[in-house]
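K.L.:
quick one, fold the following:
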Amino acid sequence: MYTPVQLFSKYCITNNILEQIRCVSQLFFPQFSSDKYKVKRHDFSTVRTTDIDYFKSILGKDRILTDDQDVAPYNIDWIKNCRGNSQLVLKPSCTEEVSKILSYCNEKRLAVCPQGGNTGVVGGSVPVFDEIILNLSLMDKITSFDDLSGALVCEAGCILENLDKFAREHNMIMPLDLGAKGTCHIGGNVSTNAGGLRLLRYGNLHGSVLGIEAVKADGSVINCLKSLRKDNTGYHLKHLFIGSEGTLGVVTKVAIHCPVMPKAVTLGYFGVENFENILYLYSNAKSSLGEILSAFEMADCNSISHTVNNLKLQNPLAEYPFYVILETHGSDEIHDQEKLTRYLSTQMKNGLIVDGIVTAEPSKMQSIWTIRENIAAAGLVGTYLYAYDVSLPQKHYYEIIPKLRERLNSKVKMVCGFGHIGDGNIHINIIVPEFSEEVYSLIEPFIFEEVSKLNGSISAEHGVGFRKPQYLHYSKDPSALQLMRDIKQLMDPNGILNPYKVLP
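P.N.:
Prediction:
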């Protein structure tokens, strides 16, 4: 495994030196977020040798990173948009260690950036300045599992895909499925209230999470880890931490409800002429497929063709203006496949579907999902990606894409839209050769103003992070923003937890 510095050297030796220095430095060492977005550092202390000595007394020297080369990957988000300048990464392995670290940092006014799998797209999991990175990857143990109720209790650093594999061994599945499942942590999923591909069937994390253990800024541990489906005793404190992105406390353990694994999974992949037909298809799917409908995804031609071409994938359908991926989870494979095939035939006769396939073969389903799940990654191949995630009323779902194309015109390589029709969440990728202040100023705040006009939300499932706090007023009433500030002041009066994130 090459480090960023080794890759940089290898790349420069074999290619045009000046051009590759520019490209590779952008790839591995993007501009500091503080400079790029003109942010002023808050009045926090800086890490001293005495602080590092204290952390060594808790963690030992093997779970502390201070070397620039070792720390560098933790400072940069995966889409290479945000970059901090932390000099210290701490890797606790239990709640007690997190508690001691935060208690010390709160007393010394040392800012902390909690970090999981670092798969976010709004800069929430990387520092902005020199905040201490609290990486939870070593907290990856499953504490308990109840085969009868489906309640799984685990530490925050567990990788989502590993949890799903464990649940499947018990004839259950995780209620959450993301393209980043092989890397993202359940603690980060909960902290950002991640949505994913099958929210339509299994709901969001506010419904699936049964309990949470979290550590406040002062080191006190909040134990709300009961795994009951019903617990109607006062304030539902766990919900404070779901979606708070580490600004109110660091999630250390999660109790989550796992639904029964479907006996039959069937996938439909369709080519569609226009977006209006997608809305009709969704409406018909709800009535025709009912309780077995688990996912209803759309992607425009730019999204699919760019992904297929850049990542050398195979598209089983010809090129169409739009594509739909429809998945069912049921208990009878023959019944479900007949139901979906009948739906496909009916919609083709109606002219809503131009072409399509229905399959229950795992390899074929996986190849189709691979295209959908890698749309964002394809936008990073040799280019710079402005990635946005918003919610809109379904009837206005795609309207923002042609508006952006007209506004940005030849200044960008591509604007594409894809996402979860079932819950109104559209992802917008704007692809350019490299970061441009001119393009950035044309996108923001325009994109959020348009979302606000349509009564949408500036963030659907990726959180607010570092990139969106200044635009939160487009989605939140002043009274709600003030209450958020009041809660933050109560929970973290010194403001050490993930500063510069979420709140304006």
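K.L.:
for the rest of this, base every contact and every neighbour count on C-alpha atoms.
P.N.:
Noted.
K.L.:
just how off-centre is the helix or strand where Thr307 lies within its chain?
P.N.:
Taking DSSP states H and E as the definition, Thr307 sits inside helix 301-311. Averaged C-alpha coordinates place helix 301-311 at 21 Å from its chain's average position (C-alpha atoms, centre = their mean, to the nearest Å).
K.L.:
second chain to compare with the first, below:
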Amino acid sequence: MLTNIIKNNNLKKCFRQVKNYSTIIKPERDSKYATINNQDINYFQNILDKHSVLTDPSDVEGFNQDWMKKYKGTSSLVLKPKTTEQVSEILKYCNNRKIAVVPQGGNTGLVGGSVPVHDEIILSLANMNKIEGFDPITGVVTCQSGTVLENIESYLSPLGYTVPIDLGAKGSCQIGGNVSTNAGGIRLLRYGGLHGNILGIEAVLADGSIIDCLSTLRKDNTGYDLKQLFIGSEGTLGVITKVSMITPPKPTSVNVGLFTCDSFDKVKTILTRAKSQLGDILSAFEFMDRPCIDVVLAHQQVQDPFDNKQPFYILIETSGFNETHDSEKLNDFLESIMNDDLIVDGSLATDTKNISAFWKLRESITESLGKEGAVYKYDLSLPMDQFYSIVEIMRNKFEGKANVVGFGHVGDGNLHLNISTPKKPYQKEIFDMIEPFVYEYTSSHRGSISAEHGIGSMKPNHLHYSKSSNSIHLMKSIKNTMDPNNILNPYKVLPN
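P.N.:
Okay, here's the model as predicted:
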């Protein structure tokens, strides 16, 4: 039921010049990489079946471009292995021939990490989509890396368990890509990140070596925890082929509230109250500003949830196992924030239909912005005192020339700053107004220039804003050790 409660310069270093900057510009192709020939294709056809080697331009086109149509490569070959052994043979051959490879999952990323920059072979993991086992006692699920996240959830739900990660792209993103990018999502506040939830990984190195760290143990203190190297490495250190993951029991009592506030200071106060008063049942705390709501209303079949427009909207989810207990805690919390005039209006949803309607407002923002025109997306972690300030600064900077919106996982300090213009394609003058200013601002407050989307091909030369030179040097040393020919996802993550 639905209850009404109340009423520059760095850019030029990254890219080469192209005419009018009318598209995302790329680093030059490294001449050390071999060009694919018919002999290569024949070799791959001997390893894979004919349906798993795509060479027709019409078949390859969709793999060459990200879903936002921002990044586009020129690959002429897509390989779709079905086994770890096939991945191993492919990489061994590519390493010997010095053919560059880009691993690709559901291709739902936002920083160009899963599409080729030039003519790299696309290694699609889509055919490696089996759930291989589940232990109902420990709650550990083991699956191949191409398994779609929503399919894992559908498998677990009847068994009384749930996936600890939830994303708007869950219907198409794949668990291997989630792990490779260390995706965060909307319930990190409750279940934590993938570094804690992934128990084991099987991966293939650039030379074809298979690294079997597919443990299902919660405790294993035997030397270096090698699986952590692959989590968040964006396919630059190895290709993840299988994962084992701890899954929590599926909550039986779920409530979602949508509230409006007239200041961001009140948003922060409500967050503090929610953490202290809701505690163990708080599973999500999301925030959207009014421009986000407006863009969703313009492009989706949804209604404005409230009559009076307010500058800030909060979506709070609780999930537990005792409806009476959860309702008591939630009611005490609601009474507290109402009595102190922290919210202007609000509604509470307890049935599936209205819960989905509330979540649609939040999860449709990215898709709706994409329908507006070109979207310049920045995924930041910032201290709460500066969390929304950057949105206001950028809004003043553009003075109506662009639509500047802010939303995200305020519960874990993750802001999605999006700047959209009706003019496509992407424009140099817009980039120059944003970069490197946004990165400098974030760095000055000891934030992160990538909270959960990764670095991809968008941010390698901005990595120094979040990592020290010694840290970057160590990362390069690890990369050179594990992939000395640099065939895995080149031009990504690390600066040249």
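K.L.:
now the helix holding Thr307 of the first structure: which residue numbers in the second structure?
P.N.:
The aligned range for helix 301-311 of the first structure in the second structure is 290-300, by TM-score structural alignment.
K.L.:
equivalent analysis for stretch 48-66 of the first structure, please.
P.N.:
The counterpart of stretch 48-66 of the first structure in the second structure, using TM-score structural alignment, spans residues 37-55.
K.L.:
show residues contacting that stretch.
P.N.:
60, 76-81, 86, 89-90 (C-alpha atoms under 8 Å, 6 or more residues apart in numbering).
K.L.:
okay, and stretch 205-222 of the second structure goes to which residues in the first structure?
P.N.:
Counting by TM-score structural alignment, stretch 205-222 of the second structure corresponds to 216-233 in the first structure.
K.L.:
can you tell me the helix or strand for the aligned residue in the second structure for Ser287 of the first structure?
P.N.:
Using TM-score structural alignment, the equivalent of Ser287 of the first structure in the second structure is Ser276. Using DSSP H and E, Ser276 of the second structure maps to helix 264-277.
K.L.:
residues in the first structure matched by whatever helix or strand Asn151 of the second structure lives in, start to end?
P.N.:
Element membership of Asn151 of the second structure [criterion: DSSP H and E] is helix 149-156. Helix 149-156 of the second structure corresponds to residues 160-167 of the first structure when matched by TM-score structural alignment.
K.L.:
next, the buried residues of the matching stretch.
P.N.:
160-164, 166-167 (16 or more other C-alpha atoms under 10 Å).
K.L.:
now the end-to-end length of stretch 234-249 of the first structure.
P.N.:
End-to-end distance of stretch 234-249 of the first structure: 20 Å, with C-alpha to C-alpha, to the nearest Å as the criterion.
K.L.:
repeat for stretch 403-422 of the second structure
P.N.:
First residue to last in stretch 403-422 of the second structure (C-alpha to C-alpha) measures 9 Å.
K.L.:
strands along the stretch 351-496 of the second structure, start to end?
P.N.:
374-381, 403-409, 414-421 (DSSP state E, counting those that start in this stretch).
K.L.:
in the first structure, what residues pair with the first one?
P.N.:
Counterpart in the first structure of strand 374-381 of the second structure, with TM-score structural alignment as the criterion, is residues 384-391.
K.L.:
for that stretch, what is the distance to the chain centroid?
P.N.:
11 Å.
K.L.:
Lys453 of the first structure: neighbour count?
P.N.:
By other C-alpha atoms under 10 Å, the residues close to Lys453 of the first structure number 9.
K.L.:
that one maps to what in the second structure?
P.N.:
Using TM-score structural alignment, Lys453 of the first structure sits opposite Ser444 in the second structure.
K.L.:
quick check: that match vs Ile390 of the second structure, distance?
P.N.:
12 Å.
K.L.:
can you check Leu189 of the second structure too?
P.N.:
23 Å.
K.L.:
endpoints of stretch 193-208 of the first structure, how far apart?
P.N.:
11 Å.
K.L.:
checking Glu96 of the first structure next. Helix, strand or coil?
P.N.:
Under DSSP: H, G, I helix; E, B strand; the rest coil, Glu96 of the first structure falls in the helix class.
K.L.:
can you find the partner of it in the second structure?
P.N.:
By TM-score structural alignment, Glu96 of the first structure lines up with Glu85.
K.L.:
the match of helix 149-156 of the second structure vs the second structure, average offset?
P.N.:
Taking mean C-alpha distance after the TM-score superposition for the first structure, the mean distance separating stretch 160-167 of the first structure from the aligned residues in the second structure is 0.6 Å.
K.L.:
now what about that stretch, what contacts it?
P.N.:
For stretch 160-167 of the first structure, the surrounding residues in contact (C-alpha under 8 Å, 6+ apart) are 173-174, 181-186, 258.
K.L.:
how about 6 Å then?
P.N.:
Contact with stretch 160-167 of the first structure is made by 173-174, 181-182, 185-186, as judged by C-alpha atoms under 6 Å, 6 or more residues apart in numbering.
K.L.:
next one: stretch 68-81 of the second structure
P.N.:
52-55, 64-65, 112, 116-124.
K.L.:
just the buried residues of it, please?
P.N.:
Buried residues in stretch 68-81 of the second structure, counting neighbours by 16+ other C-alpha under 10 Å, are found at 68, 70-81.
K.L.:
then stretch 49-60 of the second structure?
P.N.:
Buried residues in stretch 49-60 of the second structure, defined by neighbour count with 16+ other C-alpha under 10 Å: 52-54, 60.
K.L.:
what is the end-to-end distance of it?
P.N.:
Note: stretch 49-60 of the second structure ends 16 Å apart using C-alpha to C-alpha.
K.L.:
the contacts of stretch 160-167 of the first structure, buried ones only, as a PyMOL selection?
P.N.:
Burial among the contacts of stretch 160-167 of the first structure is assessed by 16+ other C-alpha under 10 Å; the matching PyMOL selection reads:
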select buried, resi 173+174+181+185+186
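K.L.:
now, which of the contacts of stretch 160-167 of the first structure lie within helices?
P.N.:
Judged by DSSP state H, the subset of these located in helices is Ile186.
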